[in-house]
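Q: Any chance you can model this:
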Amino acid sequence: MSISSSRLQPQAPVGHLLERGQVLNHFVCDHPMTLPLTFPLLTAATFTIALLAGLYKCIIYPALLSPLARIPAARWHARFSPLYSYYIKYVNIENRTVHDLHTRYGPLVRLGPNELSVNCFEGGLKTIYTGGFPKTEWYHERFTNYETDNLFTTTDPKEHYQLKRMVTNVFSKSSILSSSALRITTSAVIFDRLFPILRESSRSRKAVNIHPLDYAYSMDSFTGFQLGGKLGTNFIQKTEEREWYTHHFFDGRPYLFWDFEVPNFTTWLQRFGIRLVPEWCAESQVALEDWFMPKCDRAAELVASQDEMQLQASGDWPTVFATLKQKYEELDGKSKTPTRAGESQLYPHRLEIASNLFDHTVAAIETSGNALTYLHYELARRPDVQSALRAELLTLDPSRDRKSELPDSKALDALPLLDAVIHETLRRYTPVGGPQPRVTPRVCTIAGYEGIPPVVRVQASSWSLHRNPKVFPDPEAWRPERWIDATPDELTEMRKWFWAFGSGSRMCIGSNFAMLSMKLVVAAVYAHFQTSVVDAEGIEQNDGFSGGPIGNKLWLQFDEI
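A: Modelled structure (predicted):
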């Protein structure tokens, strides 16, 4: 049975429609104030409700009712606005400012509506960093290479655990101290490349700007171990290549804030043709990646076609590359990461390997390089410490008479004054003094404050941790003897607060290499040379995430003995 459409949709005669239109027109004309009053009232009510809701959400709740409201705030407006946190990052005064805030307000400070800074071990470092609080996307945005995550950037705990297992053994202290390849490559870097420059300073009585050479040594030493002597860098001797690298690596630093702290705002402005970050910044990153990738590809060829024993003996075996490649192949032999347009995977996991290795080099050149510069600076001002260190070094075999050999790594590592000099430099001039942000995974207690909600950014910084006067008396002074004269209990407490390499599962994977690499070059240099300061203008440490001398130089006179 069908139903007529005319019954469902009755049609009125045209005359009736006209009559209805006249009635409507008559109603509107006779009641002119009805509609104009109704709509503005509704609009005003809606606007008022929206305004009140916005005030409650953005100001009243975060400032007065949030569980974070009882935490001391950096400024009154930091309770509901992130502008103060952005400001201290943008003008590069974050480390000193946050430390002053902790000195004034205690171990927990609110920097923004959803950002806390913590400066304590119990309830702070122990809770956050050994408690497995996840990393923020900030790491992914800032440290990803080849558009591919690596050990440092991944926020997934399982993925991080898997990646860390791949390289844990090759970077373990026992492996580092017993590595013959490391000794061969580092010995060549020190005695064949660095020493001729220092001897020329002694012979000609001309000062040397040691700061760029510290960067160069750190890079050459690490890439020699990572990729082998043939494929590692030679920044000490190849000045042009070193200057090209440091130009691309450092010159974009003033623009990092826009991309990594306020990326959405930066992207939004680009829609209107306003670029806060010049295009050449991204081009510099690509240039560095393109410079590094062929080294990885040649390392893959070495691993595939040459004899490992022969390459180990010559120091040309790409130790870290080979380990990482083998571990990836053991997983599944296939890359999980899509390639860039037009790029083919020459071997499985090419981009993942390159991203991880490139990240290692970034850490090596800057952190160890800056630490060595400040170590040279302090030793050059203290002839008495130099003499004591030299006396300690000359107890090792080989002595100064055997000028082209390095002492045994294990014996070197056990020297108390050498270890104290490096630890104190890393404490006083921590290379990465900026905050290491994490996110609260659940409701938790931090620094004695209960009920901290999930998804709050929490962070500690080594700059502040290393300046706790109860743990490190007279913290601004460089006093290596504090590590030797401390009681066992004091030393335990100092090591708990020492955070140059982080802590927990995310602790710096290359810490053992960094320590030995610095000890090797310091031992070699100060067993054979005496140093003095010629020009240290601008030696003050930059107050950024990572910090070297603001003047980018340190001129020393080297005198061979």
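Q: from here on, contacts and neighbour counts on C-alpha atoms
A: Fine.
Q: now the top helix by length along the chain: how far from the chain's centre is it?
A: Longest helix in the chain, counting residues (DSSP state H): helix 279-305. For helix 279-305, the distance from its own C-alpha centre to the chain's C-alpha centre is 21 Å (Cα atoms, centre = their mean, to the nearest Å).
Q: other SSEs contacting that helix?
A: Using 3 or more Cα pairs under 8 Å, 6 or more residues apart in numbering; DSSP states H and E, the elements in contact with helix 279-305 are helix 210-227, helix 239-250, helix 319-331, helix 350-363.
Q: Could you also give me the structure for this second sequence? I'd like to compare it with the first:
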Amino acid sequence: MDFDSTHLHETLPRLLKAYWPPVLVGLLLLHFLANKFRSGLVSIPGPSLAAYTNFWRFRDTWRGTAHKSYRELHDHYGPLVRIGPNIVSVSDPEAIPIIYNIKTDFHKARATSDGTASAEVQKFIYKKKRVANLFSHIDPAVHRSKKRLFGNAYSLSSILEAEPGLISVTTLFMKSLRERSSKPIDLGEWLEYYTYDSIGEIALARRLGFLRNGGDIDGMIPLGAILSNYASVVSQKPILDWFGLANPLFPYLLPSIETKNGVLNLTIKTMEELGFSGPPENLKSCTGGDFLSHMARARAADPERYSSDDILIQTSATVFAATDTTAITLRAIIYYLLRNPLVLSRFTAELDAAEPLLSPVITYRESIDTLPYLQAVVKEAMRLHPAIGLPLERYVPAGGATIAGKFLPAGTTVGMSAWVVHRNPDIFTEPDAFVPERWIGSPPDQLKRMEKSMFQFGAGARSCVGKYVAQIQTSTLIPQLFREFDVQLEDKDKEWEVTARWFVQQVGLVVNLVPRRST
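A: Sure, this is the predicted structure:
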């Protein structure tokens, strides 16, 4: 019998129309099965659903429980946990120098159908386009180039040049607290106001006005929360990004996402005042120690390397990122001090003993030289409550890699969470206890192992460039606060609320403040 192609052409559309539901179901089943039995990952344990689809990660991040659930998974399954079809969470501290090395052969993960886009999603909109900053650049060559451009402005010595501005913010912060010390105060909120104003001084040589206003300015806080939560949740199902910020029509459909970006607008205004909008020779002579003044001097010296747009994007990103992370760390230090009276007593004794050596507003160098126990307190708080709640994701390079005794094929996304690594009982005895003494009295070998396992700023070539910002603020604000006030929890039996998206935010640090000395 001859084959009748005309008859087939007429029949096939009718068959597809009649049977498309089972065909679609069959294709989906094949897709899920291919995910489940992916070569090299099928033997790695984890939640049953996670092997088939990234929905497990999406749901867990949406709930805000990743800081707890990832640790529970590793406690149950071991150092490697499959948390997505092509994604493995790693808890072994020995893997830190493998995954996060100086060579950066483990690159940041791009958005794929079965992967994630934690870096790519964390871009913001400028001139109707999504733009990348130092954190969100995926290409390692581009990142190296940008880091060479901006790295010096993030050095400890450079940031310390802005310390006079920080001292003025600290003075205003203490004055604001003193004026409100007659009744309970949400110190967690005020710490965020402090970080916005202090980062404004570090980045722009100007306060943003939060402390003066006693609250948010231009919706900066809610906008930052929206963008952070969006990035953390959408990165678990990257296809969703194309219905949001990645859609080229989005800036036109919702132009306020750019026009009402208070941090971006303030940075633009400051740059215009300095002459960035004109030719490099019109830049004002900047002698300040803030980030933007550093960049103005760099652009004036080499305008070909330093574009105004690059400087604008990186300066704005510095304000957004450093405010949340520093506020989270400051809250954690205070909360754990108040929850541990013996630690608080030892710290205040050290502070009182150092009083003759301290300026009216404590400087960074004074803190480092005279308050060693404080540094242990800060480090222990960062161990128990790192600011980032999700794994920092990387691609396994060509040729694959052996991690925690298991070979993982090239292209696998791997990541480590500080919330998991910092509670490894093989490294940190009593991992859930707040014990600053571990950083003072441990044997040298143990201290070295603990130091190598600290991951609050990441590691390797992509480690956080803003770590010195947090170091200076925690070293100066915390002792100044407890020098001026007896700080007491309003409700000693009530724990605060913690939600983990990209940042692990806390709510409920309500305290009573009793002045310790006259103004």
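Q: After superposition, what is the TM-score?
A: Between these two chains, after superposing, the TM-score reads 0.83 (TM-score structural alignment, normalised by the length of structure 2); 492 aligned residues with a Cα RMSD of 3.8 Å.
Q: circling back: which one, of the helices and strands packed on helix 279-305 of structure 1, ends up nearest to A414 of structure 1?
A: Proximity to A414 of structure 1 (Cα to Cα) singles out helix 210-227 among these, at 20.9 Å.
Q: What range does the closest one cover in structure 2?
A: When structure 2 is aligned by TM-score structural alignment, the counterpart of helix 210-227 of structure 1 is residues 187-204.
Q: and if you look at stretch 151-169 of structure 1?
A: Matched against structure 2 by TM-score structural alignment, stretch 151-169 of structure 1 falls on residues 134-152.
Q: which helices and strands does the helix or strand containing V88 of structure 2 pack with?
A: Counting by DSSP states H and E, the element that carries V88 of structure 2 is strand 87-90. Taking 3+ Cα pairs under 8 Å, 6+ apart as the contact definition, the neighbouring helices and strands of strand 87-90 of structure 2 are strand 80-84, strand 413-416.
Q: The match of helix 210-227 of structure 1 vs structure 1, average offset?
A: Taken over the aligned residues, the distance from stretch 187-204 of structure 2 to structure 1 averages 1.6 Å (mean Cα distance after the TM-score superposition for structure 1).
Q: Please apply the same query to stretch 67-77 of structure 2.
A: Averaged out, stretch 67-77 of structure 2 is 1.1 Å away (mean Cα distance after the TM-score superposition for structure 1).
Q: So which residue is dead centre in structure 2?
A: By Cα atoms, centre = their mean, the mean C-alpha position of structure 2 lies nearest to I388, the distance being 4.5 Å.
Q: Kindly state which residue of structure 2 is aligned to E94 of structure 1.
A: Taking TM-score structural alignment, the alignment pairs E94 of structure 1 with A66 from structure 2.
Q: Sorry, slip of the keys, the one I care about is V455 of structure 1.
A: Per TM-score structural alignment, the equivalent position to V455 of structure 1 in structure 2 is G411.
Q: residues near its match, how many?
A: Using other Cα atoms under 10 Å, G411 of structure 2 has 19 neighbouring residues.
Q: try H99 of structure 1
A: Per other Cα under 10 Å, the neighbour tally for H99 of structure 1 reads 22.
Q: residue contacts, it?
A: The neighbours of H99 of structure 1, taking Cα atoms under 8 Å, 6 or more residues apart in numbering as the test, are 463-464.
Q: Which element, helix or strand, includes it?
A: Per DSSP H and E, the secondary structure element for H99 of structure 1 is helix 94-105.
Q: and that helix, how far out from the chain's middle?
A: Taking Cα atoms, centre = their mean, one finds the center of helix 94-105 of structure 1 at 20 Å from the center of the full chain.
Q: What residues of that helix count as buried?
A: Residues of helix 94-105 of structure 1 classed as buried by neighbour count (16 or more other Cα atoms under 10 Å): 94-99, 101-102.
Q: now the helices: where do they sit in the stretch 401-519 of structure 2?
A: For the stretch 401-519 of structure 2, the helices identified by DSSP state H, counting those that start in this stretch occupy 418-421, 438-441, 444-453, 467-484, in order along the chain.
Q: P164 of structure 2 is nearest to which of those?
A: With distances scored as Cα to Cα, the stretch of the helices of the stretch 401-519 of structure 2 nearest to P164 of structure 2 is helix 467-484 (12.1 Å).
Q: quick one: contacts for V90 of structure 2?
A: With contacts defined as Cα under 8 Å, 6+ apart, V90 of structure 2 is in contact with 79-81, 404, 414-417.
Q: Next, give me the two most distant ones among the residues you listed.
A: Maximum pairwise distance in the contacts of V90 of structure 2, criterion Cα to Cα, is 15.1 Å, between A404 and S417.
Q: out of those two, which sits in the more crowded spot?
A: S417 (24 against 16).
Q: From what I see, the more buried one and P391 are in contact.
A: Yes. Judged on Cα atoms under 8 Å, S417 of structure 2 makes contact with P391 at a distance of 4.1 Å.
Q: Which residues are in contact with each of the two?
A: Residues touching both S417 of structure 2 and P391 comprise S89, with contact defined as Cα under 8 Å, 6+ apart.
Q: Now do whatever helix or strand R165 of structure 1 lives in: distance to the chain's middle.
A: Using DSSP H and E, R165 of structure 1 maps to helix 157-168. Taking the mean C-alpha point of helix 157-168 of structure 1 and that of its whole chain, the gap between them comes to 18 Å (Cα atoms, centre = their mean).
Q: So which bits of the helix or strand that comes right after that helix are buried?
A: The element immediately downstream of helix 157-168 of structure 1 (helix or strand, assigned by DSSP H and E) is helix 173-178. By neighbour count with 16+ other Cα under 10 Å, helix 173-178 of structure 1 contains the buried residues 173, 176-177.
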